[in-house]
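S.K.: What would the 3D arrangement of this be:
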Amino acid sequence: MKKLTLSILSLTIAATTMAQTFDRSVRPKPAAAPEIKLGKTEDFTLANGMRVFVVENHKLPTVAVSI
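M.R.: Okay, here's the model as predicted:
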């Protein structure tokens, strides 16, 4: 049983190392930039003078702050 397991393991390792070889000397072409679609934007100014822009997206509860 140990010989069978060892032989299967060694064949699996050999097969995965020889499966694909990539030519690393050629750089891949960059993919096209995705089109970003934003919803309706709201902007307002706080009492301290900070300007706030809000874009609502209810798919995920995410908050992003950039100062």
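S.K.: can we go C-alpha only for contacts and neighbour counts from here?
M.R.: Noted.
S.K.: just checking, residue 9 is part of a helix?
M.R.: Yes: judged by DSSP: H, G, I helix; E, B strand; the rest coil, residue 9 forms part of a helix.
S.K.: Second chain to compare with the first, below:
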Amino acid sequence: MLPAAEARGVLRETVGAGEAEWARPRGWAPSIAVIALPYYWDTNPPAAENSRHVIAEILAETT
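M.R.: Next up is the predicted model:
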């Protein structure tokens, strides 16, 4: 599960993540979500919904 948008800044500050350290999971998370979405589409709707959520959140951050 992806932390809520409001919490991500607090998380980043708390762990002291620099730009490169923060960029890596932002690339990793949507790649896993894109793989999981079609896999779980019919067999695990909550997991598919989480994948859609992760994709939407990452895209919202980058626009």
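S.K.: care to give me the TM-score?
M.R.: Put the two chains on top of each other and the TM-score (TM-score structural alignment, normalised by the length of the second structure) is 0.19; 17 aligned residues with a Cα RMSD of 2.2 Å.
S.K.: And the strands in the second structure, which stretches?
M.R.: Counting by DSSP state E, no segments of the second structure form strands.
S.K.: Can you give me the distance of the most centrally placed residue in the second structure to residue 48 of the second structure?
M.R.: Of all residues in the second structure, the one closest to the mean position by Cα atoms, centre = their mean is residue 54, 3.9 Å from it. Separation of residue 54 of the second structure from residue 48 of the second structure (Cα to Cα, to the nearest Å): 10 Å.
S.K.: Residue 52 of the first structure: neighbouring residues, count only.
M.R.: Number of residues near residue 52 of the first structure (other Cα atoms under 10 Å) recorded here: 11.
S.K.: Double-check that it belongs to a helix.
M.R.: No: assignment of residue 52 of the first structure by three-state DSSP gives strand, placing it outside any helix.
S.K.: My understanding was that it contacts residue 44; is that so?
M.R.: Yes: between residue 52 of the first structure and residue 44 a contact is recorded at 5.4 Å, counting by Cα atoms under 8 Å.
S.K.: List the buried residues of the longest helix seen in the second structure.
M.R.: The single longest helix within the second structure, with elements called by DSSP state H, is helix 19-40. Using 16 or more other Cα atoms under 10 Å as the test for burial, helix 19-40 of the second structure gives 26, 29, 30, 33, 36, 37.
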